[in-house]
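In: next come a sequence and a model predicted from it.
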Amino acid sequence: GRGSVGIGTLVIALAVGYFFGIDPAVILGLASSPDLSSPAARSAQKPPASDEMATFVAKVLGSTETTWQTVFSEAGRRYQEPKLVLFTGATPTACGTGKSAMGPFYCPADQKVYIDLAFYRDLRERFHAPGEFAQAYVIAHEVGHHVQNLLGISDKVHAAQQRSGNKVAANELSVRLELQADCFAGVWGHRADSMQKILEPSETEQALTAASAIGDDRLQKQTQGQIVPESFTHGTSEQRVRWFKRGMATGDVRQCDTFSAASL
């Protein structure tokens, strides 16, 4: 990137992270050398000084803070930053034990974004989505879930899922929640690039390619050999790309209302 985090990298991360279909949310990772004076860096678990990926993640989280502080301020609200926890293997959380197999995730009970840095190796080697922007997308998507939590969207969705008593209906609501987080990640990418000019056109393409590679349909085809739409929890490759692109193109959270959309 030119300066801080490459937005192209961010977009890929945005696209990739969210599109893996990993519970409870998926993939959030951002970019470049972090501003250690930022709230994000101060709240992060202290990584080794030589851990470049850890500092990159803290930098990206700091970028999301700047973006969402502005968005909330425009709406007359105050943004409460999430905390960042880096771990390896497993870690206790207010949502239960977090494990590497879950991928990066957000816990609304303690408002923390949990990231196992080993996930980025999988992102590069298993999902063939290298690059800083892909890593950044991961974090932006998880922060999108934090924004949903602050706005009360997550609670409403979870309540509706419990009322439905229907697994298929609950999964459909989960897909809309995840696609909105993808769109929010795009909003971050748009605004971060507008403020800092950190996105190269080629990086955006990488991000979209990565997003396309990790939709529920492609992941199920790869792991199960068949596609079961009623079991989707994150959305298809096409849907994830579409909603991320909407947020990226507009930078407007009002364009991310997946719950009112007749078609995803």
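Out: That came in fine, so what should we check first? Numbering: from 1, shown residues only.

In: please make it C-alpha for all contacts and neighbour counts, starting now.
Out: Noted.

In: how about the helices in the protein?
Out: 7-19, 39-43, 52-74, 119-125, 132-150, 153-164, 167-196, 201-213, 216-224, 237-250 (DSSP state H).

In: in the second one, what's buried?
Out: Residues of helix 39-43 classed as buried under the neighbour-count rule (16 or more other CA atoms under 10 Å) are 39-41, 43.

In: close enough to count as contact, Pro229 and Gly215?
Out: No - counting by CA atoms under 8 Å, no contact exists between Pro229 and Gly215, whose distance comes to 11.2 Å.

In: spit out the contact partners of the most centrally placed residue in the chain.
Out: Taking CA atoms, centre = their mean as the criterion, His141 is the residue nearest the geometric centre of the chain, at 1.3 Å. Counting by CA atoms under 8 Å, 6 or more residues apart in numbering, His141 touches 14, 17-18, 26-28, 181-182, 184-185.

In: re earlier: and Pro229 and Gly215? Which one has more around it.
Out: Between Pro229 and Gly215, counted using other CA atoms under 10 Å, the more crowded position is Gly215 (26 against 15).

In: neighbours of the residue lying closest to that one once chain neighbours are set aside, just the number please.
Out: In this structure, Gly215 finds its nearest non-sequential neighbour in Ser237, 3.7 Å apart by CA to CA, 6 or more residues apart in numbering. Around Ser237 there are 24 other residues, counting by other CA under 10 Å.

In: also this one, for the comparison:
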Amino acid sequence: MRLDDFDNDINVEDQRGQSFGGGGGGGLLLGLLPMIGSRFGCGGIVVVLIIFAVFGGLGNLGGLVGGGGSSAPTRSERSGGAGGTGAAAACGVDAATKATCNAFSSAENTWEQLFARSGERFEAPKLVFYGGSGQSGCGAAMSAMGPFYCPSDQGIYIDTSFYDELANKFGAAGDFAQYYVVAHEFGHHIQTLTGASERVRRAQQSGSEAEGNAMSVRLELQADCYAGVWAAQNRNRLEPGDVEEGMTAAQAIGDDTLQRRGGGRVAPESFTHGTSAQRQAWLRRGLESGDPAQCDTFSGAI
């Protein structure tokens, strides 16, 4: 996909090379548990603790833990403001970082235009790079979480080493596969702006764990659809093979595929992001329609 270089005024922070309290995996896990609990309940915390104890970490959960959890958002500073390092410095570290900034900038411009057309107010998120471990408004960040969105500080958190894992471990290589990751997390920001994340949070608080998981699936599939909308709005920049790269990535990170890869049984009641087929279907819906209104995963069957 041929993307322009990032706009210099995007809000970017770079935590790479910084030291954060807690150090080891145990400290980071303790910082992560409140975020997991708010999204998946006590059962989710228990599952993660078991995985951590058995496998010595969060294993290949990757982006499954991150995503569209919800709490009250706060306005983020623009690039170069408090806490910001400036786009030029942060985005020029390496090719993967620059590609992430290009995709983030494109998504920001695209959604700002879509909001303007519908007369809605758009507020841009921030992009935060970290390496190995970091700190977000939702608690500790760690590479095993994969890319995630934190609504508390409206930040998209990415350790670019995830792209290597996506390509080498999950067989989803290519620039569009990486852009899909960024666009999906940007979709979670759109859900914060529209109130969808907050509605899901309230529903999860009042329902059972299974009901909460089902709502999480709908939220994640909508973010996939929004990623497709972004690509459709930039269709003239797509290159041969891009759509296939996106579909391969969506297939690789479906809940059923990940559970099979992990050697366990496929347990639909535990799904939080949707099956591979569902993720591909909603990404495709966004790609084919280019219309956010077609991304209503909360009405009817998915």
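Out: Done, it's in. Here the structure is a predicted model, which means the values were calculated and not measured.

In: fetch the TM-score of the aligned pair.
Out: Comparison of the two superposed chains (TM-score structural alignment, normalised by the length of structure 1) gives a TM-score of 0.83, and 235 aligned residues with a CA RMSD of 2.4 Å.

In: hmm, back to that, still touching in structure 2? Go through the contacts of His141 of structure 1.
Out: Comparing the contacts of His141 of structure 1 with structure 2 on both residues aligned by TM-score structural alignment, their matches' CA atoms under 8 Å, the contacts found in both are 181-182, 184-185.

In: who wins on neighbours among these?
Out: Asp182 (40 neighbours).

In: what does it correspond to in structure 2?
Out: Here Asp182 of structure 1 is matched to Asp224 in structure 2, going by TM-score structural alignment.

In: just give the nearest non-adjacent residue to that match, would you?
Out: Leu283 (5.0 Å).

In: map Gln220 of structure 1 across to structure 2 for me.
Out: Match for Gln220 of structure 1 (TM-score structural alignment): Gln259.

In: any idea how many residues pack against the residue lying closest to that match once chain neighbours are set aside?
Out: What sits nearest to Gln259 of structure 2 in space, not counting adjacent residues and going by CA to CA, 6+ apart, is Val266, at 5.7 Å. Other residues within reach of Val266 of structure 2, judged by other CA under 10 Å, total 16.

In: Val266 of structure 2 touches Gly254, doesn't it?
Out: No - using CA under 8 Å, Val266 of structure 2 makes no contact with Gly254, being 11.1 Å away.

In: need the counterpart of Cys138 of structure 2 in structure 1.
Out: Aligned partner of Cys138 of structure 2 by TM-score structural alignment: Cys95.

In: find the nearest non-adjacent residue to the aligned partner of Tyr120 of structure 1 in structure 2, please.
Out: In structure 2, Tyr120 of structure 1 lines up with Tyr163, judged by TM-score structural alignment. In space, and not counting its chain neighbours, Tyr163 of structure 2 is closest to Gln178: 6.4 Å by CA to CA, 6+ apart.

In: what does that neighbour correspond to in structure 1?
Out: With TM-score structural alignment as the criterion, Gln178 of structure 2 matches Gln135.

In: which single helix of structure 2 contains the most residues?
Out: Max-length helix for structure 2 by DSSP H is helix 25-55.

In: before we move on, the earlier item: map the residue nearest to Gly215 of structure 1 onto structure 2.
Out: Checking with TM-score structural alignment, Ser237 of structure 1 has Ser276 as its match.

In: mind listing what that match touches?
Out: 250-257.

In: ok, so of the residues you listed, who is nearest Gly44 of structure 2?
Out: Distance to Gly44 of structure 2 across the contacts of Ser276 of structure 2 (CA to CA) is lowest for Asp255, with 14.6 Å.

In: residue contacts, the closest residue to that closest one other than its chain neighbours?
Out: Excluding the flanking residues, the one nearest Asp255 of structure 2 by CA to CA, 6+ apart is Thr275, at 5.1 Å. If you count contacts by CA under 8 Å, 6+ apart, Thr275 of structure 2 has them with 251, 254-257.

In: show me which of these are buried.
Out: 251, 254-257.

In: dump the residues you listed to a markdown table, plus distance to Tyr149 of structure 2.
Out: Shown next, in a markdown table, are the buried ones among the contacts of Thr275 of structure 2 (distance: CA to CA, whole Å):
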| residue | distance to Tyr149 of structure 2 |
| --- | --- |
| Gln251 | 21 |
| Gly254 | 18 |
| Asp255 | 19 |
| Asp256 | 22 |
| Thr257 | 22 |
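
In: of all those, which comes closest to Glu244 of structure 2?
Out: Among those, and counting by CA to CA, the member closest to Glu244 of structure 2 is Gln251, at 10.4 Å.

In: in this structure that closest one contacts Glu244, no?
Out: No - judged on CA under 8 Å, Gln251 of structure 2 makes no contact with Glu244 at a distance of 10.4 Å.

In: what's next to stretch 101-115 of structure 2, contact-wise?
Out: By CA under 8 Å, 6+ apart, stretch 101-115 of structure 2 touches 3-7, 10, 91, 121-124, 127, 179, 182-183, 186, 230, 233.

In: now do stretch 138-148 of structure 2
Out: Contacts for stretch 138-148 of structure 2 (CA under 8 Å, 6+ apart): 28-29, 31-32, 34-35, 57-68, 131-135, 150-153, 156-159, 161-162, 181, 185.

In: could you rerun that using 7 Å?
Out: 28, 31-32, 35, 58-63, 65-67, 132-135, 150, 152, 156-159, 162, 185 (CA atoms under 7 Å, 6 or more residues apart in numbering).

In: now the buried members of those.
Out: Here, 16+ other CA under 10 Å leaves 28, 31-32, 35, 58, 60-63, 65-67, 133-135, 150, 152, 156-159, 162, 185 buried among the contacts of stretch 138-148 of structure 2.

In: setting aside sequence neighbours, what's the nearest residue to Gly68 of structure 2?
Out: Per CA to CA, 6+ apart, closest to Gly68 of structure 2 is His188, 5.2 Å.

In: fine by me, we can end here.
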